[in-house]
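> let's see this in three dimensions:
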Amino acid sequence: MRILSIQSSVAYGHVGNSAATFPLQRLGHDVWPVNTVHFSNHTGYGRWRGPILDPADVREVIAGIDDRGVLGTVDAVLTGYQGSPGVAEVVLDTVAQVRALNPAASYCCDPVLGDVGRGFFVLPGIPAMMRDQVVPTANIITPNIFELAFLAGDGAVPPEGRQPELAGFADVSSLDDVLAAVEKVRATGPGTVLVTSVESANAAGVGDDEIGMLAVDDSGAHLVRTPRLPLSLNGLGDMTAALFLAHLPDGIEGALGRVASSVFAVMTATAAAGSREIRLIDAQEQIAHPAGEFVVEKIA
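Next up, the predicted model:
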């Protein structure tokens, strides 16, 4: 596939395009990275340097690609963290432009908004725009459980830092609730949903020492569970969305199993290295040739 990836980028480490590009290339895909920021390192370190690109500059890069007459050859658009409503508007315009040139092109959106325990960590205006405009435009979305609960909620946009139980988010306290939330979001537009963080609090079948991923499309719902590792890493979600997009043409069940194997291999390599940065290079063989050791269960 030719994949236009509009995301953040860092010089040191792996988040955004710096986490998505190499795995996609290792799997044989042609990636065209368009950066929305160019930082020295990810913001989890507390200090970083480098520019946030103006939406007009991002739009200029897209226009330059179009000048080459190749935008219509894009098979998929991939996006992650959208730093401002202006960047989100550029994304929407770009997706529309690509689809006008190639109606078969798909759009995979990782709707980065926040996380359990942290609340929202995006600028005001982004959550509502993501829910009301960006997600309905996507073919594929890859939310974590916090983001799913918001996207399927009652429409309220809570203050920064509020948690789902205080903010009118959708109930995701059981697997049936999670499935209902997924179907509510699917009804708005995206036919395929990958929930990247199903925990024991969300599904009785997921143990306290496990983490689950749930993938749903018209063929049904599939769950995979992997051992939980004591790591909190930046960039895993960016890599997960990229891998899911790459493997999805082979079917959702196989894609879920391969993604789970590759993500677990990267986490294992990262833990072994004692690194704060995901070890993409160390685990590249497991990215290119996932072992498929985890059982994918069809649950609906």
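
> contacts and neighbour counts: CA atoms only from here.
Will do.

> contacts only, for the residue nearest to the spatial centre of the chain.
For the chain, the residue nearest the mean C-alpha position is Asp110 (3.0 Å; C-alpha atoms, centre = their mean). Going by C-alpha atoms under 8 Å, 6 or more residues apart in numbering, Asp110 touches Leu78, Thr79, Gly80, Tyr81, Ile141, Thr142, Pro143, Gly237, Asp238, Ala241.

> ok, which pair from the residues you listed is furthest apart?
Within the contacts of Asp110, Leu78 and Pro143 form the most distant pair, 13.6 Å apart (C-alpha to C-alpha).

> now tabulate the contacts of Asp110 in JSON lines and tack on secondary structure and neighbour count.
Below are these laid out as JSON lines (DSSP: H, G, I helix; E, B strand; the rest coil; neighbours: other C-alpha atoms under 10 Å):
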{"residue": "Leu78", "secondary structure": "strand", "neighbour count": "28"}
{"residue": "Thr79", "secondary structure": "strand", "neighbour count": "27"}
{"residue": "Gly80", "secondary structure": "coil", "neighbour count": "25"}
{"residue": "Tyr81", "secondary structure": "coil", "neighbour count": "21"}
{"residue": "Ile141", "secondary structure": "strand", "neighbour count": "32"}
{"residue": "Thr142", "secondary structure": "coil", "neighbour count": "29"}
{"residue": "Pro143", "secondary structure": "coil", "neighbour count": "26"}
{"residue": "Gly237", "secondary structure": "helix", "neighbour count": "23"}
{"residue": "Asp238", "secondary structure": "helix", "neighbour count": "26"}
{"residue": "Ala241", "secondary structure": "helix", "neighbour count": "24"}
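
> and for comparison, fold this next one:
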Amino acid sequence: MSETTTPPTTSTSPARAYVIAGSEATGGAGIQADLRTFQALGAYGFGTLTCIVSFDPANNWAHRFVPVDPQVIADQIEVGLACHAPEVVKIGMLGTPATIDTVATSIAAHPWRHVVLDPVLICKGQEPGAALDTDNALRERILPLATVITPNVFEARTLAGMDAIESVDDLAEAARRIHALGPQYVLAKGGVELPGPDAVDVLFDGERTIVLTTPKIGEERVSGAGCTVAAAVTALLAQGASVEEAVRAAKGVVTQGIRDRLSSAAPFDAVHLVG
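Model (predicted):
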């Protein structure tokens, strides 16, 4: 006599935070930093790998970049969505137009509550032509799907088509221009790139421009800061926060992570979330 089994009902606790991003072998950034952030904030993290980046210590720590086959990416997304039915996703490094096309198709077919995009535009060592093709594909296929996009100064300047971003007013103008490309919210991050004693970010929702400031902790960029902000926003949105609440809290999370930074033999420190 055959027996029919009913699959268990998916639990909604803890909140599930999903990420589609690349691997960064030192652990400071990429999907490693994303999953660590999800865990630190109490969300169940799982993800799809898009590429493998390993710095080259013998070549000025340039990027060695290997894309994952698009069908393998599609397979990972298929099983992740089937297993957990996530409502919030963070998209990190994609790296090639083929990857962007695969991810955009999969994302557009799922009923997301929020899509958080960390628009990683270029890898050190990429050919300029290939990098431009990737940037254009990201702008055309992924940006319109995003609830929140979190560009740093370089990414904001590139996406906004500006020659320079040298002030908070410039950063706000970049956020407005990027908003016109389709995302609902733009969190343009000044970090240590703007002059002055404060790390300044700008959140633009199509109407309001909210300026967020905190004192700088040193003047050097810290690996994983951008990944951590976007991942923290993702985890908090998955737990029911509003976009503004998530952004404000994420800035506090990354500020503490920079304060508790981890040093290594690499020529850069990494964000470290304690506890």
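
> quick TM-score on the pair, please.
Once the chains are laid over each other, their TM-score by TM-score structural alignment, normalised by the length of the second structure reads 0.78; 253 aligned residues with a C-alpha RMSD of 3.2 Å.

> still on that earlier bit, Throw the contacts of Asp110 of the first structure into TSV and include distance to Glu60 of the first structure, thanks.
What follows is the contacts of Asp110 of the first structure, written out as TSV (distance: C-alpha to C-alpha, whole Å):
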residue	distance to Glu60 of the first structure
Leu78	18
Thr79	17
Gly80	19
Tyr81	19
Ile141	26
Thr142	27
Pro143	29
Gly237	27
Asp238	24
Ala241	25
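
> follow-up on the earlier one: what does the residue nearest to the centre of the first structure align to in the second structure?
Residue correspondence to the second structure (TM-score structural alignment): Asp110 of the first structure is matched to Asp118.

> what does Val263 of the first structure give?
Val263 of the first structure maps onto Val254 in the second structure, with residues paired by TM-score structural alignment.

> name the helices or strands packed onto the helix or strand hosting its match?
Val254 of the second structure is part of helix 243-259 when elements are defined by DSSP states H and E. Contacting helix 243-259 of the second structure under the criterion 3 or more C-alpha pairs under 8 Å, 6 or more residues apart in numbering; DSSP states H and E are the following elements: helix 225-238.

> and Pro190 of the first structure, what does it touch?
So Pro190 of the first structure contacts Val135, Pro136, Thr137, Ala138, Asn139, Ile140, Ile141 (C-alpha under 8 Å, 6+ apart).

> mind putting the residues you listed in CSV, secondary structure and distance to Ser275 of the first structure included?
CSV is the format used below for the contacts of Pro190 of the first structure (DSSP: H, G, I helix; E, B strand; the rest coil; distance: C-alpha to C-alpha, whole Å):
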residue, secondary structure, distance to Ser275 of the first structure
Val135, helix, 33
Pro136, helix, 37
Thr137, helix, 36
Ala138, coil, 34
Asn139, coil, 34
Ile140, strand, 31
Ile141, strand, 28
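
> ok, these in the second structure, which still hold?
Among these, the ones whose aligned partners also touch in the second structure (both residues aligned by TM-score structural alignment, their matches' C-alpha atoms under 8 Å) are Val135, Pro136, Thr137, Ala138, Asn139, Ile140, Ile141.

> which members of those residues are classed as buried?
By neighbour count, with 16 or more other C-alpha atoms under 10 Å, those hold Val135, Pro136, Thr137, Ala138, Asn139, Ile140, Ile141 as buried.

> quick one: what's aligned to the fourth one in the second structure?
Under the alignment defined by TM-score structural alignment, Ala138 of the first structure is paired with Ala146 of the second structure.

> no further questions, thank you.
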